[in-house]
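In: The following block contains a protein sequence and its predicted model.
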Amino acid sequence: MFDSFVSQTNLLERTIRRSRSRLSNLKSILKLPVDDHAKETSDIESTLEKTDVNHLMEIFVGTPPVKQLVAIDTASDNIWTQCLPCINCYEQNQPKFNSRNSLTYNVLRCDSPQCKALGRSIRCFEDTHKCEYEVTYFDDSTTSGDLALETFIIGNTLLPNMVYGCSNANKGQFDINNAGVIGLGHGPLSLVSQLDHLIGGKFSYCLMNWIDRNTKSKISFGANANVYGHGTVSTKLFAKSINLYFVALEAVTVENTRILFKSVTKSIEGKKDVVNEGNMMIDVGSILSYLPIVVYQELENAFKSVIQAIPLQNPLGDFKLCYKNSSIIITQIPRIIFHLAGGANLALTSENTVVQYEDIICLGILPDNDVAVLGQFLQMNYLIGYDLKKGRIFFKSTDCSTQQII
């Protein structure tokens, strides 16, 4: 729970601003090439912690190892933490990694294959030949620093020679609880790609409810990332561009109203969106979710037809549909199901579909005419497993607060 209405309002405003910025910038990376990888031999697990806006994975960096909590991001392929000495570091509430104290830290040269894999993010200087990276994120935050090889420990697994960004210059919106980012995309420098020889393209996570505090979940790689058992559903996973994941949304049901997916926009390849190409990005970094305007409008109309109350005339921020919160309204929240290709139905609860704060409740799905996004709220309390080799993604309804490493 939040301490005050002010803190709730500030958090919600940050949520709206972050989602809006991320959405507009996600669209700029949809035309990059795809990479491919190898075979599974090991299992790796780590703790996942919840903050107001991120889910943080525990890793240890360097020799001697330094604990760092870093935000997982399925739409990124870079790994970095803030480093000392800093030129311009944001405030964080955990110790910053000092590369000068690590026996295994080794800056890469510009002519190294790892540096060249940065693509557009590379910065090189003729006098030093030192490789530097520079990345701009979806909320327009930027990070830059040295690209190096470093030893990681994730769970009980020692991982030498990981390609790692030692960030000494950052600007923008960064969470004080967050020491950096772990990219889980499928680009060549992501954690998933670097560990491919160990995990075979498999990883899973379980996102806790956004209002949960002091709870932990887990993130798994390799065989332990297999999601199975009663209630598990799966659908085809599309790996478009260098680091983005898509699923195929066929329809949305609101109570007894079925709404077919349709869009007036073009897909990445320049053709009309069709289900079998993958039409909805799955993104752990986008807090809210988005649907094409024509689909959203039908969803909103169906939502309003179920709730016997008058919507607020001036919804907060980007939210389109809000109500005065009450116990009666809560009981009227309609059941929403996302129908994915192959019969994978995601039955969502009110915790997934509406945002509550103080005396207002809003539909947590918004319209956009360029891209559909399955964001963090709709993923909450699902154990979600990716199998990049088989091109499948698995969903299992789960109380994520109980999914801890034992």
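Out: Cool, the structure landed.

In: going forward, measure contacts and count neighbours with C-alpha atoms only.
Out: OK.

In: Just give the number of residues close to Lys324.
Out: The tally of other residues near Lys324 (other Cα atoms under 10 Å) stands at 15.

In: swap in Lys271?
Out: Using other Cα under 10 Å: Lys271 sits among 9 other residues.

In: Kindly report the same for Lys390.
Out: If we define neighbours as other Cα under 10 Å, then Lys390 has 11 of them.

In: Tell me if it really is in a strand.
Out: No - read with DSSP: H, G, I helix; E, B strand; the rest coil, Lys390 is coil and lies in no strand.

In: Any idea how far apart the tips of stretch 80-98 sit?
Out: Terminal residues of stretch 80-98 are spaced 13 Å apart (Cα to Cα, to the nearest Å).

In: in it, what counts as buried?
Out: Within stretch 80-98, the residues that qualify as buried are 80-86, 89-90, 96-98, counting by 16 or more other Cα atoms under 10 Å.

In: Repeat that for stretch 382-395.
Out: Buried-residue list, stretch 382-395, by 16+ other Cα under 10 Å: 382-388, 392-395.

In: Give me the subset of the buried residues of stretch 80-98 that lies in strands.
Out: Of those, the ones assigned to strands by DSSP state E are 80-84, 97-98.

In: on that earlier part again, just the buried residues of stretch 382-395 now: which is nearest Arg123?
Out: Leu388 (30.1 Å; Cα to Cα).

In: Test my guess that that closest one contacts Ile199.
Out: No - Leu388 lies out of contact with Ile199 (Cα atoms under 8 Å); the separation is 10.3 Å.

In: Do a quick rundown of the helices in the stretch 101-250 of the chain.
Out: With DSSP state H, counting those that start in this stretch, the ranges of helices along the stretch 101-250 of the chain come out as 113-116, 191-194, 196-199.

In: Please tabulate these in JSON lines, including the columns distance to Tyr105 and mean neighbour count.
Out: Listed next are those as JSON lines, based on distance: least, Cα to Cα, whole Å; neighbours: other Cα atoms under 10 Å:
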{"stretch": "helix 113-116", "distance to Tyr105": "15", "mean neighbour count": "17"}
{"stretch": "helix 191-194", "distance to Tyr105": "17", "mean neighbour count": "23"}
{"stretch": "helix 196-199", "distance to Tyr105": "22", "mean neighbour count": "21"}
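
In: structure B:
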Amino acid sequence: MADRITVLAIALLVLILSPQMAVQGKPAAGNTASPRPKQQQLGNFFKKHGSDMAGLFPRHRNGGSSGSYSGQAVPADGGENGGGGQSQDPATNTGMYVLSFSVGTPPQVVTGVLDITSDFVWMQCSACATCGADAPAATSAPPFYAFLSSTIREVRCANRGCQRLVPQTCSADDSPCGYSYVYGGGAANTTAGLLAVDAFAFATVRADGVVFGCAVATEGDIGGVIGLGRGELSLVSQLQIGRFSYYLAPDDAVDVGSFILFLDDAKPRTSRAVSTPLVANRASRSLYYVELAGIRVDGEDLAIPRGTFDLQADGSGGVVLSITIPVTFLDAGAYKVVRQAMASKIGLRAADGSELGLDLCYTSESLATAKVPSMALVFAGGAVMELEMGNYFYMDSTTGLECLTILPSPAGDGSLLGSLIQVGTHMIYDISGSRLVFESLEQAPPPPSGSSRQSSRRRSSSAPPPLTSPAVVVIHLMLVVVYMFL
């Protein structure tokens, strides 16, 4: 482990996620992904889940916990100690960021969905007869052929890696350690297989002994997950990475794509960075919680009672961060206040948005004559995240509607800040320092002369993309933004 950490620390591991190949930390000219297909995919996602948008929210279970978000390891022989698997809600039916890397010796390229709410790494293996049948083309990469790797090792039930996943499920210490995951609280998205250990490689950086799930059966749209949560088997925990960051670029960004950074390069890139504490939840140790103190609309603090967003002693409540769920969910009482403020400021008759599963909608034609109010999130310690209109309003070209992408949380659940509200903000997770640092890398131009509408249709980065030194390894990979069930 020490050798692995030393190599990673020296290399200052950098993963660049962009619609094109990365060269010296900057997106290459040309081959820029058009923003329109992403908008269409997002629209398809909303239409698919319009009748059950609340079903995406992580369900509280296990006595008020918002879920352990770890899989259920079951005996490989399906013994009596096995089971149907543990439910894990994120990483299903949502907008996802997919990265490619290498596993095994010789290295084989595989892909996985980045998920900060998962503490497990798994991929499709060659023995999987049912894998990928429903997966979109963007995530249906070739499987990992385990038999071709000279460094792969099977994890046995007595191994600590198996016991970390879930204890006391194996019938014998020398049995292979099996696992079963159910994503989204139902059987539509499942993965099952065996735990294994092998080398992971990011360009020239190699990390030996990474524990991962080798899937032999899957159903649904997920072809693999790279868990970046706080659990023991997540990638950041196994490699003891004390800090990572990501930037989700807007569809219309003109000079920088999305990226994820680890270790020393995961640092602020502007002088505008602010921070707020990361809050620990003993009932859901894998998740990243923050303390949301309030919300502002047009610069005015909304009358949301103090403590509305607080994490409770039983593990309920609180505010979770996610990049696999596009919409944001707020405590129902707080949402009511936000909705009322928005509707009052806009002053137009709302349209029916049930087809998209969204609550506050207007026709694009009518909204073009109005002023959409600004919004900001206020966190503990006074850190403020100023939002662009695209962070909380979505325009659907097929229905002609523009809708607020914030919804009320299901009764009894907390709040969740989804990926759309984080677009354009560099999010730095200082795990060692127990704080979230964030900064805007986007600077929207002023609205056209004579226009009263606040919009951000075209954006330009106010800071350079992540630069690299000779000591930094740049990973050449592709960003794929996938909205499931297209």
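Out: Now that the structure is in, tell me what you want to look at. Source: prediction; values computed, not measured.

In: that older thread, quick one: which of the helices of the stretch 101-250 of the first structure is nearest Cys206 of the first structure?
Out: Of those, nearest to Cys206 of the first structure by Cα to Cα is helix 191-194, at 16.6 Å.

In: Which part of the second structure matches the closest one?
Out: Using TM-score structural alignment, helix 191-194 of the first structure lines up with residues 235-238 of the second structure.

In: now the strands: where do they sit in the stretch 151-300 of the second structure?
Out: Ranges of strands within the stretch 151-300 of the second structure are 153-154, 178-183, 189-202, 205-219, 224-227, 243-247, 259-262, 274-279, 289-290, 292-297, 300-301, based on DSSP state E, counting those that start in this stretch.

In: Out of those, flag the one nearest Thr468 of the second structure.
Out: strand 259-262 (11.0 Å).

In: which element is the residue sitting nearest the centre point of the first structure on?
Out: In the first structure, the C-alpha nearest the mean C-alpha coordinate belongs to Val284, at 1.9 Å (Cα atoms, centre = their mean). Following DSSP states H and E, one finds Val284 of the first structure outside all helices and strands.

In: wait, isn't it in contact with Gly375?
Out: Yes - contact criterion Cα under 8 Å: Val284 of the first structure and Gly375 qualify, at 5.9 Å.

In: Report the set of residues contacting both of those two.
Out: Here Val284 of the first structure and Gly375 have no joint contacts, going by Cα atoms under 8 Å, 6 or more residues apart in numbering.

In: these two touch, right, Ala344 of the first structure and Lys236?
Out: No - distance between Ala344 of the first structure and Lys236: 9.5 Å, which falls outside the contact criterion (Cα under 8 Å).

In: With adjacent residues omitted, what lies nearest to the counterpart of Phe221 of the first structure in the second structure?
Out: By TM-score structural alignment, Phe221 of the first structure lines up with Phe262 in the second structure. Nearest residue to Phe262 of the second structure, sequence neighbours excluded (Cα to Cα, 6 or more residues apart in numbering): Phe244, at 4.2 Å.

In: ok, Glu355 of the second structure - contacts?
Out: Counting by Cα under 8 Å, 6+ apart, Glu355 of the second structure has contacts 46-47, 50-51.

In: Which two of these have the greatest separation?
Out: Phe46 and Ser51, at 9.2 Å, using Cα to Cα across the contacts of Glu355 of the second structure.

In: of these two, who's got more company?
Out: Here Phe46 of the second structure and Ser51 are compared on neighbour count by other Cα under 10 Å; more neighbours surround Phe46, at 26 against 14.

In: Am I right that the more buried one is in contact with Ser354?
Out: No - Phe46 of the second structure is beyond contact range of Ser354, at 9.6 Å (criterion: Cα under 8 Å).

In: how distant is stretch 165-174 of the second structure from the center of its chain?
Out: Centroid separation for stretch 165-174 of the second structure versus its chain: 30 Å, with Cα atoms, centre = their mean, to the nearest Å.

In: What's the end-to-end length of that stretch?
Out: First residue to last in stretch 165-174 of the second structure (Cα to Cα) measures 16 Å.

In: between the strands of the stretch 151-300 of the second structure, which one is nearest to Tyr335 of the second structure?
Out: strand 292-297 (10.2 Å).

In: Nearest residue to the residue nearest to the centre of the first structure in space, please, no chain neighbours.
Out: Per Cα to Cα, 6+ apart, closest to Val284 of the first structure is Gln376, 5.0 Å.

In: Tell me the residue in the second structure aligned with that neighbour.
Out: Checking TM-score structural alignment: Gln376 of the first structure goes with Ser419.

In: How many neighbouring residues does that match have?
Out: 21.

In: Look up how far Tyr145 of the second structure lies from it.
Out: 32 Å.

In: Please apply the same query to Glu439 of the second structure.
Out: Glu439 of the second structure is 41 Å from Tyr145 of the second structure, by Cα to Cα.

In: now do Thr363 of the second structure
Out: 50 Å.

In: got it, and Ser366 of the second structure?
Out: 55 Å.

In: returning to what we had before: what is the nearest of the ones in strands among the buried residues of stretch 80-98 of the first structure to Tyr164 of the first structure?
Out: Trp80 (5.6 Å).

In: Hmm, Ser190 and that closest one touching each other?
Out: No - taking Cα under 8 Å as the definition, Trp80 of the first structure is not a contact partner of Ser190, at 10.4 Å.

In: anything in contact with each of the two?
Out: Ile182.

In: count of neighbours near Arg339 of the second structure?
Out: 17.

In: Trace it over to the first structure, please.
Out: Taking TM-score structural alignment for the superposition, Arg339 of the second structure sits opposite Glu300 in the first structure.

In: thought that match was touching Pro311?
Out: No - applying Cα under 8 Å as the test, Glu300 of the first structure and Pro311 come out as separate, 11.1 Å apart.

In: Which neighbours do these two have in common?
Out: Joint contacts of Glu300 of the first structure and Pro311 (Cα under 8 Å, 6+ apart) are Leu321.

In: Quick one: the strands of the stretch 151-300 of the second structure as TSV, columns for mean neighbour count and distance to His60 of the second structure too.
Out: What follows is the strands of the stretch 151-300 of the second structure, written out as TSV (neighbours: other Cα atoms under 10 Å; distance: least, Cα to Cα, whole Å):
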stretch	mean neighbour count	distance to His60 of the second structure
strand 153-154	16	33
strand 178-183	26	14
strand 189-202	23	19
strand 205-219	22	24
strand 224-227	26	20
strand 243-247	23	27
strand 259-262	23	29
strand 274-279	20	18
strand 289-290	24	15
strand 292-297	21	20
strand 300-301	13	30
